[in-house]
Each structure stands twice: as C-alpha cells, then as structure tokens.
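Novice: For reference, the sequence and a predicted model appear below.
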Amino acid sequence: MPWLLLVGAIVAEVTGTISLRYSEGFTRLVPSAITVIGYGAAFWLLAQVLKSGMNIGVAYGVWAAVGVSLVALIGALFLGDGLTWIQIGGIGLVIAGVMALELGAAH
C-alpha cells in the first residue's frame, strides 16, 4: 500500500509541475489551480507514505528522482525541451542513487 500511495504522490507532483509551466506565472486560472491541487495532493500522499512507516530517505528519494526524471522526459518528448546525453546520464545517476538508497535500507 505505501508504494501505491508513493506512485500517486509522484503522479500528482508531475501533474502539478507540468501545469506550472502552463500557468504563465500563476496568471492562468485552470493550470494554476491544477498546480496547487497537484502539489497539495503530492505532499499529502507523501505524508501518508511516511505515516505508514516507509523510510524517509527512500520515500523522498524515490519521489524526487522519479518525479524529476518523468518531468525531464515529458519536457523532452512533448514540450519541446532539449535533453542532451549528459542530462540522460544524469537521470541515470539519479535513479542509480535512489536504487542504492533502497538497497541500503533493506539491510
């Protein structure tokens, strides 16, 4: 159950971040509202994950790493942002770091 909540937190955070791009500095109502709701839901869900007993380093690491990776990929694939090989390597390193946190927490 905590992992399902964590997935929900990631989806909410990514949705909020993508909407932030379209909010034009919080001057457009709908994207601004989606941003606020998305971030609020993300933090509430992350709090529930922590309440369930998941290690904070693992929970936050996975949340942040998967979120930033998804936002970068969505930006590159659908929003016209560039993504260099160095950035792709950086995403790989972030994911490897989170995997190290997870593996280390298992012991």
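Specialist: Cool, got the structure.
Novice: contacts, neighbours, all on C-alpha from now
Specialist: Fine.
Novice: Now do the contacts for the residue most central in space within the chain.
Specialist: The chain has Gly67 as the residue nearest its centroid, 2.1 Å off, counting by Cα atoms, centre = their mean. With Cα atoms under 8 Å, 6 or more residues apart in numbering as the criterion, the residues that contact Gly67 are Ile10, Val11, Glu13, Val14.
Novice: also this one, for the comparison:
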Amino acid sequence: MMWAFLGVAIVAEVAATMSLRAAVTGPKVWCFPVALGYLLAFSMMSFALRAGMGIGVAYGIWAAAGVAITATLSKWIFKEPLTPVMAAGIVLIAAGVLLVELGAAG
C-alpha cells in the first residue's frame, strides 16, 4: 500500500506544480488546485512513510519522478524547453535515486 500512497503523492504534487504555473500566468482560480494538490501530496507522502517506506527512498523517488514528469509536461503544455542537457540531468537524478534505493536494500 505504501507504493500506492507514494504514487498518489507524486501525481498530486505534479498536478499542483503544473497548476501553480497556470496560476502564475493565468486566472487566479488555479490557486485552489495548487493548495489542494500540495495538501494531498504531503498527506499521501505521510501515509507512505507511516506504512513503512523509508524517508530517503520515498523522498528520492518523489523528487525524481516529480522533476521528470513536470519537465516533460511543461514542454508539452507550456512549451518550455527540455534540452539534452536537462534530459541528462533528469537521467542523473534517476540514477542517484536508484543508488539510494539499492543502498537502502543492502
């Protein structure tokens, strides 16, 4: 169940962040999904931790997935750049999270 909580936390955080970008450039009504999304994200993260997931692993996966998904969606939705150097950075973040995960298992 902890992985489901973490998955919801990631989706909610990405949705909140994308809504934040919309709130800055568009109608202020987007502030409501921002607040709701972050509240849900932190609540689900706390449930994942309470279910037994380690904080290093949970936060690493949450942060890496959030960066990768947000960067990709921002390119498609807001036409922001996603350069090869940025993509390499995302790969390095994912590799770092993998190392943390492997370290936690051993």
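Specialist: Yep, that arrived. Just so it is clear, the model here is predicted, and its values are computed rather than measured.
Novice: Quick TM-score on the pair, please.
Specialist: The TM-score (TM-score structural alignment, normalised by the length of structure 2) is 0.95; 106 aligned residues with a Cα RMSD of 1.4 Å.
Novice: tell me which element the corresponding residue of structure 2 for the residue nearest to the centre of structure 1 falls in.
Specialist: In structure 2, the residue matched to Gly67 of structure 1 (TM-score structural alignment) is Gly66. Element membership of Gly66 of structure 2 [criterion: DSSP states H and E] is helix 55-78.
Novice: Then Gly104 of structure 1?
Specialist: Using DSSP H and E, Gly104 of structure 1 sits within helix 85-105.
Novice: Report the buried residues of that helix.
Specialist: Neighbour counts using 16 or more other Cα atoms under 10 Å place Ile91, Val94, Ile95, Val98, Met99, Leu101, Glu102 of helix 85-105 of structure 1 among the buried residues.
Novice: just stretch 16-23 of structure 2 next, same as before
Specialist: Those would be Ala16, Thr17, Met18, Ser19, Leu20, Ala22, Ala23, for stretch 16-23 of structure 2 by 16+ other Cα under 10 Å.
Novice: any idea how far the second one lies from Leu49 of structure 2?
Specialist: When distances are taken as Cα to Cα, to the nearest Å, Thr17 of structure 2 and Leu49 of structure 2 turn out to be 22 Å apart.
Novice: The first one too?
Specialist: With distances taken as Cα to Cα, Ala16 of structure 2 is found 21 Å from Leu49 of structure 2.
Novice: what does the third one give?
Specialist: Met18 of structure 2 sits 25 Å away from Leu49 of structure 2, going by Cα to Cα.
Novice: gap between the equivalent of Pro84 of structure 2 over in structure 1 and Ile91 of structure 1?
Specialist: Applying TM-score structural alignment, one finds that Pro84 of structure 2 aligns to Trp85 in structure 1. Note on Trp85 of structure 1: its distance to Ile91 of structure 1, by Cα to Cα, is 10 Å.
Novice: And Arg21 of structure 1, by the same measure?
Specialist: Distance from Arg21 of structure 1 to Ile91 of structure 1, counting by Cα to Cα: 20 Å.
Novice: try Val62 of structure 1
Specialist: Noted for Val62 of structure 1: a distance of 12 Å to Ile91 of structure 1, by Cα to Cα.
Novice: Equivalent analysis for Leu20 of structure 1, please.
Specialist: Taking Cα to Cα, one finds Leu20 of structure 1 at 21 Å from Ile91 of structure 1.
Novice: Ok, Leu103 of structure 1 next?
Specialist: With Cα to Cα as the criterion, Leu103 of structure 1 and Ile91 of structure 1 are 18 Å apart.
Novice: Kind regards, and thank you for your time.
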